[in-house]
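A.B. asks: next input, structure requested:
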Amino acid sequence: MAKLEVVENQAAYVLHSRPFRDSSLLVHLLSKDHGRVNVIAKGARKQSGKRQARQPLQALLALQVDWQGRSDLKTLLRWESRSQPLMLQGDRLYSALYINELLMRLLPENDSAAELFEPYETCMKALDSNCDLQPLLRCFELNLLTALGYGLDFEHSEGDAPIHSDGYYYWQTSGLFIPAGNRNNAYRGEHLMAIEQRDFSDSAVLLCAKQLMRQVFDHLLDHKPLKTREFVRQMQQQSVGVSKHD
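C.D. replies: Next up is the predicted model:
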């Protein structure tokens, strides 16, 4: 029989939750020391007694938790809110859900990914402020790629040749950049160098980073669409439809 694992006083965020059996929830957590963990919150859907005072176990909630279990699916023993729920709306809410979906799709269960928790928490707090969304998202995407062992080499192209600021490059699914024969759909070297430094002060660099991250993550996701992205697209189409009839 597998050894019983008991974890106490672990900081975590709810990535996603859904009903499980009659009154419980299956909750996907991003924890500080244990990475992505799946837990069963028994009776969490019952709103009676002590549970009435708790925040529902919904996405983006910051928690302090205890759990135990012998398998990959743990039992949540205790949970308490660490802070007030994030009051996100519009693009900021969609951005947070986009990040959560990336983690759900790409981060292996029980992979410690300790280097990812702090950037995630920083990102969530920043989304709750007036920060510029696009640089924030690009920085987190780069952090996620590093945590997945897929960090990009912005200094060298294929064959270990240096990337030149005035050169143009294509990204390959092998993770390497190769010199481009022309500028069409290619990334400029100086923009790649700026991305490595997380310097998004130039709008051209920010656009380059967005296009590159879309290409890389589409590959990692096997070109299967993100539900968050599809939802945003539908909302935008509905908004256009409403405006045409105003």
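A.B. asks: contacts, neighbours, all on C-alpha from now
C.D. replies: Will do.
A.B. asks: give me the most central residue, this structure.
C.D. replies: With distances taken as C-alpha atoms, centre = their mean, the residue of the chain nearest its centroid is I99 (2.7 Å).
A.B. asks: quick check: what element follows the helix or strand harbouring M193 along the chain?
C.D. replies: Here M193 sits within helix 189-196, counting by DSSP states H and E. Note on helix 189-196: by DSSP H and E, the next helix or strand toward the C-terminus is helix 203-220.
A.B. asks: can you tell me what sits against the next helix or strand after that next one?
C.D. replies: Once helix 203-220 ends, the next helix or strand along the chain (criterion: DSSP H and E) is helix 227-245. Identification of contacts with helix 227-245 by C-alpha atoms under 8 Å, 6 or more residues apart in numbering yields Y94, L97, Y98, E101.
A.B. asks: would you mark the buried spots in the biggest strand by length in the chain?
C.D. replies: Ranked by number of residues, the top strand in the chain under DSSP state E is strand 5-20. The neighbour-count check on strand 5-20 (16 or more other C-alpha atoms under 10 Å) flags V7, Q10, A11, A12, Y13, V14, L15, H16, S17, F20 as buried.
A.B. asks: next, the second sequence, to be compared with the first:
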Amino acid sequence: MAKLQARGYVLHTRAYRETSVIVEFFTPQFGRISAVAKGARGSGKSDRKSLLQPLQLLSFELAGRSQLKNLGIAEAIRNPWPLRGNCLYSAFYMNELLMRALPETEPVSLLFEQYQSSLEHLASLSENDSLVNIEPVLRSFELMLLQELGYLPDLAHDAQTGEHIDANQHYTFIAEQGFLPCPSTQAYAIQGTDLIAIEAREFTPSARKTAKHICRQALLPIIGDKPLKSRELFLSHTGQ
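C.D. replies: Next up is the predicted model:
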């Protein structure tokens, strides 16, 4: 039986048969990959159950030739990230995005690095930290996700002429096409200065709002219009 060695984060678990669970992992070498953890809900496997929690970084062994692998030995590489409040909901949002957007078994090493740095950044904030500090983390993650999937629009060039974005111009965003010049009076007109800031990952108040609009529109063809549970939790917690 073929065996694979991997490291990655637990994204999600769900019950499977009588005593097992299906674990969704996020790894740099295989992207999103599923495995059956046999007996993980049994009384004799409480140690394994405690390991298979979201935001836990593990080294583990996978066996089997089918797409759904069997989970072998699993060990914690580090303690789970100590996230609470807004920061925890933000991490759950990233997990749900990965579950909805990533195809199985496609390597995404740059996105994995961005995910880890995002968790580290969130862990450095307080549980009720302002969205001013949290939103740049989420927007940077979304932009990297779009880049890895090939859906990131060209933030630096006019999609119609190929010219560099003009700071004094306004643009409309069309998913899977890019940014086209438009009158400043048009609904959702985007300032060129915001696009330049987002390209440089400089999230001014205006750029944060614009980046949120762009990411939401660009992600729609990937994740669909079914509401994200984590987003609803986050909004109910922040009251926004």
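A.B. asks: please report how far the residue nearest to the centre of structure 1 lies from L60 of structure 1.
C.D. replies: 10 Å (C-alpha to C-alpha, to the nearest Å).
A.B. asks: how about P19 of structure 1?
C.D. replies: Here the criterion is C-alpha to C-alpha. By it, P19 of structure 1 lies 17 Å from L60 of structure 1.
A.B. asks: next, count neighbours for the aligned partner of A74 of structure 2 in structure 1.
C.D. replies: Alignment note (TM-score structural alignment): A74 of structure 2 maps to W79 of structure 1. When counting by other C-alpha atoms under 10 Å, one arrives at 20 neighbours for W79 of structure 1.
A.B. asks: near the residue nearest to W79 of structure 1 when sequence neighbours are not counted, how many other residues are there?
C.D. replies: In this structure, W79 of structure 1 finds its nearest non-sequential neighbour in V65, 4.4 Å apart by C-alpha to C-alpha, 6 or more residues apart in numbering. When counting by other C-alpha under 10 Å, one arrives at 21 neighbours for V65 of structure 1.
A.B. asks: contacts only, for the equivalent of V65 of structure 1 over in structure 2.
C.D. replies: Under the alignment by TM-score structural alignment, V65 of structure 1 pairs with F60 in structure 2. Residues near F60 of structure 2 by C-alpha under 8 Å, 6+ apart: Q5, A6, R7, L71, G72, I73, A74, E75.
A.B. asks: thinking the first one is in contact with A63, fair?
C.D. replies: No. Taking C-alpha atoms under 8 Å as the contact criterion, Q5 of structure 2 and A63 are not neighbours in contact, 9.0 Å apart.
A.B. asks: just the ones of the contacts of helix 227-245 of structure 1 in helices?
C.D. replies: Members of the contacts of helix 227-245 of structure 1 lying in helices (criterion: DSSP state H): Y94, L97, Y98, E101.
A.B. asks: pick the one among the residues you listed closest to L148 of structure 1.
C.D. replies: Closest approach to L148 of structure 1 among these (C-alpha to C-alpha): E101, at 14.8 Å.
A.B. asks: the closest one corresponds to which position in structure 2?
C.D. replies: Under the alignment (TM-score structural alignment), E101 of structure 1 pairs with E96 of structure 2.
A.B. asks: so what's that match up against?
C.D. replies: Taking C-alpha under 8 Å, 6+ apart as the definition, contacts of E96 of structure 2 comprise L11, L228, S230.
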